[in-house]
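Colleague: one predicted model, sequence on top.
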Amino acid sequence: MRFQNRQVAGQELGLRLMEWASEGELPHAVVLALPRGGVPVAVEVARALRAPLDVLVARKIGIPGRPETGVGAIVGDDPPLFDRRALEMLGLDEDRLAQDVARERHELKRREQLYRGDRPMPDIKNRNVIVVDDGLATGATARAALRHLRSLEPARLILAVPVCAPETAAGMRSEGDDIVCLQQPPDFGAVGLWYEDFEQVSDDEVIKALNEHRATTPDA
């Protein structure tokens, strides 16, 4: 079943997570969206949980000439996290991808400054952290995000997405404490295939969503 749009997908995801919250499983939760596509989904999740919302910028490292095909990702100042098997199969190495990494690092910093300004990343130590994206294909950016966050010592690390490739979901279970995925279609193909409306999310939409949520939800 396809989702109407990211907002509807986020509402359904929020309902699933509210079941955990009602059982006392998610006290002091904070929701972190992977921008840009994860933000509209995360807004609905954070609204359902009455939790603070922020972003964690992660950038995919793609194949030269085919940037949509990810072989790695970066978060913050962490070194790139590569899919070693994919690199070997494609005959690539880190040196050949150095320029791509530098370009994505520059874009990552631009987005961090644009979305957050001088506001620091929320302190997640000993908190329940819910990482939200609009879907998982290879899971490269989500994996890098979870490993980065794990080093910051959250109490519990949860990955929540509306749809994901089954094999990716299975591989992600070792990266977080829990994974919540509403749909794992065997004929996955690509994330966008499972949305009726999958328009690109703009920087302005990300900033507006963050500001509006911050104005109505205290940092709990």
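Modeller: Looks like it arrived, so ask away.
Colleague: could you use CA atoms for every contact and neighbour count after this?
Modeller: OK.
Colleague: and the longest helix for this structure?
Modeller: Ranked by number of residues, the top helix in the chain under DSSP state H is helix 98-116.
Colleague: tell me which residues are up against that helix.
Modeller: Defining contact as C-alpha atoms under 8 Å, 6 or more residues apart in numbering, one finds that helix 98-116 is touched by 55, 57-62, 64, 74-76, 80, 203, 206-207.
Colleague: quick one, which of these are buried?
Modeller: 55, 57, 58, 59, 60, 61, 62, 74, 75, 76, 80, 206 (16 or more other C-alpha atoms under 10 Å).
Colleague: distance-wise, check the residue most central in space within the chain relative to residue 180.
Modeller: Most central in the chain under C-alpha atoms, centre = their mean is residue 34, positioned 3.3 Å from the mean C-alpha point. Using C-alpha to C-alpha, to the nearest Å, one gets 15 Å for the distance from residue 34 to residue 180.
Colleague: ok, back up a step: export the buried ones among the contacts of helix 98-116 to TSV and tack on distance to residue 28 and secondary structure?
Modeller: As requested, the buried ones among the contacts of helix 98-116 are exported to TSV (distance: C-alpha to C-alpha, whole Å; DSSP: H, G, I helix; E, B strand; the rest coil):
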residue	distance to residue 28	secondary structure
55	17	strand
57	22	coil
58	24	strand
59	28	strand
60	30	strand
61	33	strand
62	36	strand
74	27	strand
75	24	strand
76	24	coil
80	30	coil
206	23	helix
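Colleague: farthest-separated two in those?
Modeller: Maximum pairwise distance among those (C-alpha to C-alpha): 24.6 Å, between 80 and 206.
Colleague: which parts of stretch 198-208 are buried?
Modeller: Buried, per 16+ other C-alpha under 10 Å, within stretch 198-208: 198, 206.
Colleague: mind listing the helices for this protein?
Modeller: According to DSSP H, the helices that the chain contains are 6-22, 38-49, 84-90, 98-116, 140-150, 166-172, 203-216.
Colleague: can you check what angle separates the longest one from helix 203-216?
Modeller: Going by axes from the mean of the first three to the mean of the last three C-alpha atoms, to 10 degrees, helix 98-116 is angled at 40 degrees with respect to helix 203-216.
Colleague: for comparison:
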Amino acid sequence: MTFTDRTDAGRKLAAELTRRTWTDPVVLALPRGGLPVAAEVAAALDAPLDVVVARKIGAPDQPELAVGAVTADGVYLLDDATLTALGLRRPDVADQLTAATAEARRRQERFGAADPPRLAGRDVIIVDDGLATGMTALAAVHAVREHEPRSVCLAVPVGSTAAVRRLEAAADAVVCLSQPPKFTAVGQWYRDFRQITDAEVDSLVAAHAR
């Protein structure tokens, strides 16, 4: 399954999610790329839209290689198997963890709602544009659990089989429209996968609020 862009993916994901029964749902996007997808889902479910920010923790000499993830709330996960394979210990990525936490908090303040919706006792749907390793989504699930929701669902248009399995062990439900057998990157399944700007995020959030 290939998507035209994130809006197209959001509509297709929303069509699947509206077939399910939800209790007082809240939709949380992983910004920036998850916002256009989540906006379509929130509109279809007539649910509040907000963000949950999680940032990748990169290896010291390979910042693009994820060894973990952290949220704005300070909830973090480290992949000990990857650390061991790189010859690293947890203290070796302390600086990267600190930097990623600061950036997650900055983005939460930048993109998050001034009056965040209550999560306790509600079905929370975390939405992103896709799952590669699933580390940031996994951190987001653990952070949302701290707010005692009724349930946590992770919903994405596309993802690797390994990442989906990882999330299925943590979330109450995972909705993934496509799990391609030859998955290399999320962007390969979108015709238009350009970067989402801060202005576009602001516009989507404001439009949904109206």
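Modeller: Thanks, I have it. Predicted model, so just to flag it, every value in this text is computed and none were measured.
Colleague: before we move on, the earlier item: corresponding residue for the residue nearest to the centre of structure 1 in structure 2?
Modeller: Under the alignment (TM-score structural alignment), residue 34 of structure 1 pairs with residue 30 in structure 2.
Colleague: which residue of structure 2 sits farthest from its center?
Modeller: Outermost residue of structure 2 (C-alpha atoms, centre = their mean): residue 87, 28.4 Å.
Colleague: thinking again about what came up before, the residue nearest to the centre of structure 1 and residue 133 of structure 1, how far apart?
Modeller: Taken as C-alpha to C-alpha, the span from residue 34 of structure 1 to residue 133 of structure 1 is 5 Å.
Colleague: quick check: neighbours shared by those two?
Modeller: With C-alpha under 8 Å, 6+ apart as the test, residue 34 of structure 1 and residue 133 both reach residue 142.
Colleague: which ones are touching the residue nearest to residue 41 of structure 1 when sequence neighbours are not counted?
Modeller: Counting by C-alpha to C-alpha, 6 or more residues apart in numbering, residue 10 is the residue found nearest to residue 41 of structure 1 once chain neighbours are left out, at 4.0 Å. Contacts for residue 10 of structure 1 (C-alpha under 8 Å, 6+ apart) come out as 40, 41, 42, 43, 44, 45, 162.
Colleague: how much space separates the corresponding residue of structure 2 for residue 10 of structure 1 from residue 51 of structure 2?
Modeller: When structure 2 is aligned by TM-score structural alignment, residue 10 of structure 1 is paired with residue 10. Applying C-alpha to C-alpha, the value for residue 10 of structure 2 to residue 51 of structure 2 is 15 Å.
Colleague: ok, residue 78 of structure 2 next?
Modeller: 22 Å.
Colleague: now the lengthiest strand in structure 2: which residue numbers in structure 1?
Modeller: For structure 2, the strand that runs over the most residues, judged by DSSP state E, is strand 151-158. The aligned range for strand 151-158 of structure 2 in structure 1 is 156-163, by TM-score structural alignment.
Colleague: name the residues that touch the matching stretch?
Modeller: 9-10, 12-13, 126-136, 146, 149-150, 176-185, 191, 194.
Colleague: and residue 171 of structure 1, how many neighbours does it have?
Modeller: 12 (other C-alpha atoms under 10 Å).
Colleague: can you pull the contacts of it?
Modeller: Residue 171 of structure 1 sits next to no residue when contact means C-alpha under 8 Å, 6+ apart.
Colleague: map residue 139 of structure 1 onto structure 2.
Modeller: So residue 139 of structure 1 corresponds to residue 134, using TM-score structural alignment.
Colleague: neighbours around residue 40 of structure 1, how many?
Modeller: Residue 40 of structure 1, neighbours per other C-alpha under 10 Å, totals 26.
Colleague: now for it: which residues touch it?
Modeller: With C-alpha under 8 Å, 6+ apart, residue 40 of structure 1 has these contacts: 6, 7, 10, 206, 209.
Colleague: farthest pair within these?
Modeller: 10 and 206 (14.8 Å).
Colleague: take the contacts of residue 10 of structure 1 and lay them out in CSV including distance to residue 97 of structure 1.
Modeller: Formatted as CSV, those follow (distance: C-alpha to C-alpha, whole Å):
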residue, distance to residue 97 of structure 1
40, 31
41, 31
42, 31
43, 34
44, 36
45, 35
162, 31
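Colleague: picking up where we left off before, roughly how far does the residue farthest from the centre of structure 2 sit from residue 80 of structure 2?
Modeller: 10 Å.
Colleague: then residue 189 of structure 2?
Modeller: Distance from residue 189 of structure 2 to residue 80 of structure 2, by C-alpha to C-alpha: 29 Å.
Colleague: next one: residue 53 of structure 2
Modeller: Residue 53 of structure 2 is 22 Å from residue 80 of structure 2, where distance means C-alpha to C-alpha.
Colleague: and if you look at residue 156 of structure 2?
Modeller: 26 Å.
Colleague: neighbour count winner among those two?
Modeller: residue 156 (25 against 14).
Colleague: ok, residue 133 of structure 1 touching residue 44?
Modeller: No - if you go by C-alpha atoms under 8 Å, residue 133 of structure 1 and residue 44 don't touch, sitting 11.8 Å apart.
Colleague: having no further points to raise, I will conclude here.
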